[in-house]
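K.L.:
can you look at this prediction? I've put the sequence above it.
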Amino acid sequence: KAALTMESSDKDDGRYLCSLQVFLGDVRVWSSGHYTKMYASNKCIIELAKDGDLRLKSSNKHVGWRSGTSGQGVERLEIQSTGNLVLLDAMNLIKWQSFNFPTDVMLSGQRLDVATQLTSFPKDSNLFYSFEVLRDKIALFLNLNKLKYSYWEYKPGGKNKTVNFVRLGPKGLDLFDDNSQRIGRIEQTLIRFLAVGNKTGNLGLYSYKPEKGKFEATFQAVSNTCDLPVACKPYGICTFSKSCSCIKVVSNGDCNSKNSDEEGFSMKRLCDHVMVELEGVDTVLRNGTQVRNVSKEGCEELCKKDCECRAASYSVSDEGCCIMYGVVMGVKEIKRVSGLSYMVKIPKGVRLRGEKSNVRKWVVGLVGGIDAFVVLLLLSGFGFY
């Protein structure tokens, strides 16, 4: 079903968010306002103009969204059984379709070509998640300003397999090459849609559970809570017990506070700082700036001299690989591995508690039982009503 909706604005200014939306049951699977918000004071008007352009307007005739189909002979609006919202001409040819403008959900029968993506925006945050179709893989990314790090990927098996597009079908998510031959599949049956969660950034394949009266994820790309980039807040460490510990480098020493979010997501340059190594931890983030054939000390110096670097991981076994990051996120406790190091940048003169010991003493215990509960809730609550 499709609906014209008006929702209260978070800005509390008396205006409403106006959008055209598509629903599968009670789940919103497409919205005209996913990227650009339209605000209206008292009326939200949908109009299929004589020139074939579908428009959303406010009472003062301001056009907040349009299909861009003027002059293409559009005669009617229709929603297909797949959930695809289409504009058709007199010959029933599709002139515009919502499937070509994906949001955070992919419906059964929908196709995503290379270089297209799904995006999911957490509320009150300047980061967002994306599911992207690349030539060699499909992947999930954490995006923050100009920074972009992957945290999950799936590559088709075999050598020289090149992805051209993906399609969600009755047996799961299929990957196809340039000849439209299937080269990979994430297999799940009776799938109705795929979605990127705006709280966790996890990717789920959803089917309907009649006995529960709701859609549930039968597959999740990231099955371990600590492998999610926001299992804990910035400068937090997801421990073996799935709880969050805190690296005391934020100004108030509490990575569970609002200030820690601001500092963790801040893009201010860190120049006059030093590096401290945390043993027994690593980050789930990938695609940082890589430099090979360097020593651990060389990696440390590279990050110190780069004012935009906040952390670095180093591996002796991987050709002396140094990977630098602009955020301290996705950090988790791991079994100690010789030759693997994770270093964070801290202000000069700051001393971490138990600095000469391992991560359990460098980190301030549990942030709290509530925080641990929230981490688990984010994963277990991955369902749509």
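P.N.:
That came through fine. Numbering: from 1, shown residues only.

K.L.:
from here on, just use CA atoms for contacts and neighbour counts.
P.N.:
Fine.

K.L.:
how long is stretch 276-283 from one end to the other?
P.N.:
According to Cα to Cα, to the nearest Å, stretch 276-283 extends 15 Å from its N-terminal end residue to its C-terminal end residue.

K.L.:
no no, stretch 51-63
P.N.:
Counting by Cα to Cα, you get 15 Å between the two ends of stretch 51-63.

K.L.:
same question, stretch 170-185
P.N.:
Distance between the two ends of stretch 170-185: 11 Å, counting by Cα to Cα.

K.L.:
check stretch 284-294 too.
P.N.:
By Cα to Cα, the extent of stretch 284-294 from end to end equals 22 Å.

K.L.:
give the buried residues for it.
P.N.:
Of the residues in stretch 284-294, Val284, Leu285, Arg286, Gly288, Val291, Val294 count as buried by neighbour count, 16 or more other Cα atoms under 10 Å.

K.L.:
which of those fall in strands?
P.N.:
Among the buried residues of stretch 284-294, the subset assigned to strands under DSSP state E consists of Val291.

K.L.:
just the closest of the buried residues of stretch 284-294 to Val364, please.
P.N.:
Of all those, the one sitting nearest Val364 is Val284; the distance, using Cα to Cα, is 20.8 Å.

K.L.:
what number of residues are in the vicinity of the nearest residue to the closest one once chain neighbours are set aside?
P.N.:
With Cα to Cα, 6 or more residues apart in numbering as the criterion, Val284 has its nearest non-adjacent residue at 5.2 Å, and that residue is Gly330. Here the neighbour count serves as a burial measure; for Gly330 (other Cα atoms under 10 Å) it reads 24.

K.L.:
ditto for the one 3 residues further on
P.N.:
Other residues within reach of Glu333, judged by other Cα under 10 Å, total 22.

K.L.:
dropping in the other structure now:
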Amino acid sequence: MMDLSLIFLLSLHLSLASAALFPEFIYPNFTATHLKFIDSSGAFLVSPNGTFKAAMFNPGAQQLRFYFCVVHAASNAVTWSANRDAPVSKSGSMMLTGNGLAVADEHGSIKWSTPDFRSPVSALQLTETGNLVVLDQFNTSMWESFSSPTDTIVMGQRLSMGTTLSSSVSADDLLTGGYKFVLTASDAVLHWRNLTYWKMSMDVSVYVNSFATIGFLEMNQSGVYLFDHNGSSVVVRLNLPETGFRLARIDQSGQFSILSYSGATRKQDFVMPVEKCRVPVVCGTNGLCSRGASADSTVCTCPTGFRATPNNPNFCVPSDSAYSLPVSCSQSERSESLNSSNSNYLQLGHGVDYFANEFVAPQNYGVDVSQCRNLCSQDCSCLGFFFENSSGSCYRLEDAVGSVMMRASSSRVGFIKVVVHSATSGFGSSDDEEGLPLVAVVLLPTSGLLVLFVIGILLCRKYKQNDVEFVNSLKNYSKSMSFDDLEFSIPGLPLRFDYEEIERATKNFKTTIGTGGFGTVYKGMLKDKSLVAVKRITNLGVRGKSDFCTEIGVIGSIHHLNLVKLRGYCAQRRQWLLVYEYMNRGSLDKTLFGNGPPLEWEERVEIALGAARGLAYLHSGCEHKIIHCDVKPENILLHDQNQAKLSDFGLAKLLSREDSSLFTTMRGTRGYLAPEWLTSSTVSDKTDVYSYGMVLLEIVSGRKNCMTRARSHSLDEDSSSQGTAPCEFVYFPLYALEMHEQGRYSELVDPRLVGRVTSQDVEKLVRVALCCVQEEPGLRPSMTSVVGMLEGKTPLGAVAIEALNFLRFYGRRFVESSVAAESGGLSDVMVFPGANVSHGSNVSMSTAAFSFISSQNISGPR
């Protein structure tokens, strides 16, 4: 009986101890080890509702490394760790004393501790948000884990500007890795060795609302938001599906992921960069990363002239044993240069680029490849370089080299420095002739003074009101001033240039690079040697001054990778000038329809995707929706690597009253006008979608949608070179529809690419284009959906043939009007099925039909 009573009391004591095992608070002179709480997986502290637990935890159930962690209970995901760089054994302990928190190893040596406090510690609390808080006797916080993040943040946690998240080495080894997520004053960026390899604002689903200085980042159930310092306005936002619990992490792979959890089920809501080849060392040192079957898969090899080491497949060394890789000098040794005769360079293959080149300015401008090589040879920290022929730009790889990546559109040539063990090699020797093509030796020196690479200057906007108030204030301000009062500088506006500075930059407006309905565009070079395009506005009406101020405010507040950036303005001496970044490869129409080398298919897809992302941002990423109204190849400009950027968005208000009266129902260009322009229907963002679809068909075919050709020649030959040969008039969108109905997609691709692109690839773009040009605006996809289809994230939309029958009418009218325009002489006509055009018939020009719009651009060439 006595034994039973003893057993009962012992059981009661154990049950009470178990009930008290997971308190919300613990108090000084508390010690916890993994062994002590082994039945509860090391947990000794929980949040009020049990969402989080604090424990001496071993990620991955390995038995070597134990950490004092905060863990999301349902998923076992570590959200914070104290001693990540000093793990302890299972006998290691966490101690809470009146002086603070500490982690000690099995011998009692302190591996981590909180800072010294002015007041004694009263308690340690784990909140329901996962924040570990050290409290004093007045329940005032003296230290919080949220203020010292490791690689993860959770909902409700604030990440301040300048704060860094650092990746772990692996999922079960929390040692600080090489990748960092950094919140800067203008963006959230990913770094490796202080080199940027991705920016949050680059993602098409991320919207930049203003250029105010960023103060902090917060995440909740609906998305991620970058606020200004006061928290009064959102600078950058990322909308996400509603969820119960979400965390964001820079993981060991170098990607920044946002994950949501439903119990133990994990879902990835967002990841950047999607393309893993952009991650710096995804394929190790000097490894070559190529895209796999999908955007998130990679293939790692060694570049030409390199081989993998036997003991480390992620480390590529020269194949020739006469060469070895140099070791970068330390900071103290940088004044001592390497003997250039002891170094040589192995050229990387065609289309190879480096992740950092997209984010850094060249170290040298206006040099040739030999000068770039010599500069690298004289610097022991330089381990290689990339050279851009078109601009004479030299990008040096310093201190460490990560992976290189295949980019078919790259215009840069890469060289890796090697140490020569024999005296037979030198730059330009027979061994190196393969490394530097003869055409480069001949052409590169002639481009030494060209500076075509523009680095956008991020403007810190401190204006605290929203965009509507800002624009309205500009309107009211401008109405109350005389013209010359516009020599002003208001916080929030882009940079204001003096007229004399613009004159010097353009050499008194010497070089014209374009003309249009708004005026003339000139090429210029600013003091910092960056090239700009200066647009002189000439057709301003009565409200021109107010509209000019409005447009500066609107366009200046828009920032996206695929939109041409407004760098500044000038309003002096009765001159109205807008200064844009210079796009050194010109407009898409010149590259697409010109006589130069054809764009490769991969380049066309990247251009199409870039233009789609730019439009998606205008339609849904800005504070107020912007309809471009004139999407066409002339308004898609190309920069290095054929990066596509939309130009002339938001400028329609700059038309004079006299001119704008002509465009009450139409703005745009023949061949790209949506049907609703012609019926006085409501114009919406779906109008741009139609125009984009027409451009996409031209990107596929490499020719104008409305064109003539000699009857005896193939579809790709323009009639301009055929003399007086009889002409056929081709309306390509209708031809594309018919080939789609027959499944003959290879008939539609640019003939210059035959054999270099699959029918499936062509089908994808053609189907997207046909979805975009459906007659009913409501049936057209949004530009966000178009981006998803091009990226492969969204299934291709169904093409409704009945919604495209209007193309047969358009095709017939195009043929009729083209025949009638042949100076009274009728040519042979290419009649599409359903066109019902009688050969040799007289055609009336009085019908108010699409094809009778003047062949000149309604808004003027830009």
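P.N.:
Received, thanks. Since this is a predicted model, take the numbers as computed values, not measurements.

K.L.:
what lines up with the residue nearest to Val284 of structure 1 in structure 2?
P.N.:
Here Gly330 of structure 1 is matched to Ser403 in structure 2, going by TM-score structural alignment.

K.L.:
these two touch, right, Leu588 of structure 2 and Ile636?
P.N.:
Yes - in this structure, Leu588 of structure 2 is within contact of Ile636 by Cα atoms under 8 Å, at 5.6 Å.

K.L.:
between those two, who's got more neighbours?
P.N.:
Taking neighbours as other Cα under 10 Å, Leu588 of structure 2 and Ile636 compare with Ile636 leading, 26 against 22.

K.L.:
wait, that one touches Ala611, no?
P.N.:
Yes - between Ile636 of structure 2 and Ala611 there is a contact under Cα under 8 Å: 7.0 Å.

K.L.:
which neighbours do the two have in common?
P.N.:
By Cα atoms under 8 Å, 6 or more residues apart in numbering, Ile636 of structure 2 and Ala611 have these common neighbours: Ala644, Lys645, Leu646.

K.L.:
check contacts around the first one.
P.N.:
Just to be clear, that refers to Ala644 of structure 2. Remark: with contacts taken as Cα under 8 Å, 6+ apart, Ala644 of structure 2 is in contact with Asn562, Glu606, Ile607, Ala608, Gly610, Ala611, Ile636, Leu637, Leu638.

K.L.:
only whichever of the residues you listed are buried, select them in ChimeraX.
P.N.:
Those of those that count as buried under 16+ other Cα under 10 Å are selected in ChimeraX with:
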select :562,606,607,608,610,611,636,637,638
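
K.L.:
now whatever residue of structure 2 lines up with Ser32 of structure 1: how far from Phe44 of structure 2?
P.N.:
The equivalent of Ser32 of structure 1 in structure 2 is Ala82 (alignment by TM-score structural alignment). Note on Ala82 of structure 2: its distance to Phe44 of structure 2, by Cα to Cα, is 15 Å.

K.L.:
now do Glu816 of structure 2
P.N.:
In this structure, Glu816 of structure 2 and Phe44 of structure 2 are 84 Å apart, going by Cα to Cα.

K.L.:
Ile183 of structure 1 contacts Pro156, correct?
P.N.:
Yes - with the criterion set as Cα under 8 Å, Ile183 of structure 1 and Pro156 qualify as a contacting pair; they are 6.0 Å apart.

K.L.:
what's the matching residue for Pro102 of structure 1 over in structure 2?
P.N.:
With TM-score structural alignment as the criterion, the equivalent of Pro102 of structure 1 in structure 2 is Pro149.

K.L.:
just Leu228 of structure 1 next, same as before
P.N.:
With TM-score structural alignment as the criterion, Leu228 of structure 1 lines up with Val279 in structure 2.

K.L.:
skipping adjacent residues, who's closest to that match in space?
P.N.:
Closest residue to Val279 of structure 2 apart from its sequence neighbours, by Cα to Cα, 6+ apart: Gly254 at 6.0 Å.

K.L.:
mind checking the SS state of Gly156 of structure 2?
P.N.:
For Gly156 of structure 2, the reduced secondary structure class is coil; criterion used: DSSP: H, G, I helix; E, B strand; the rest coil.

K.L.:
and it, how many neighbours?
P.N.:
Residues near Gly156 of structure 2, counting by other Cα under 10 Å, number 17.

K.L.:
report the contact partners of it.
P.N.:
Applying Cα under 8 Å, 6+ apart, one finds that Gly156 of structure 2 lies in contact with Thr129, Glu218, Met219, Asn220.

K.L.:
across to structure 1, which of those hold up?
P.N.:
Shared contacts between this structure and structure 1 among these (both residues aligned by TM-score structural alignment, their matches' Cα atoms under 8 Å) comprise Thr129, Glu218, Met219, Asn220.
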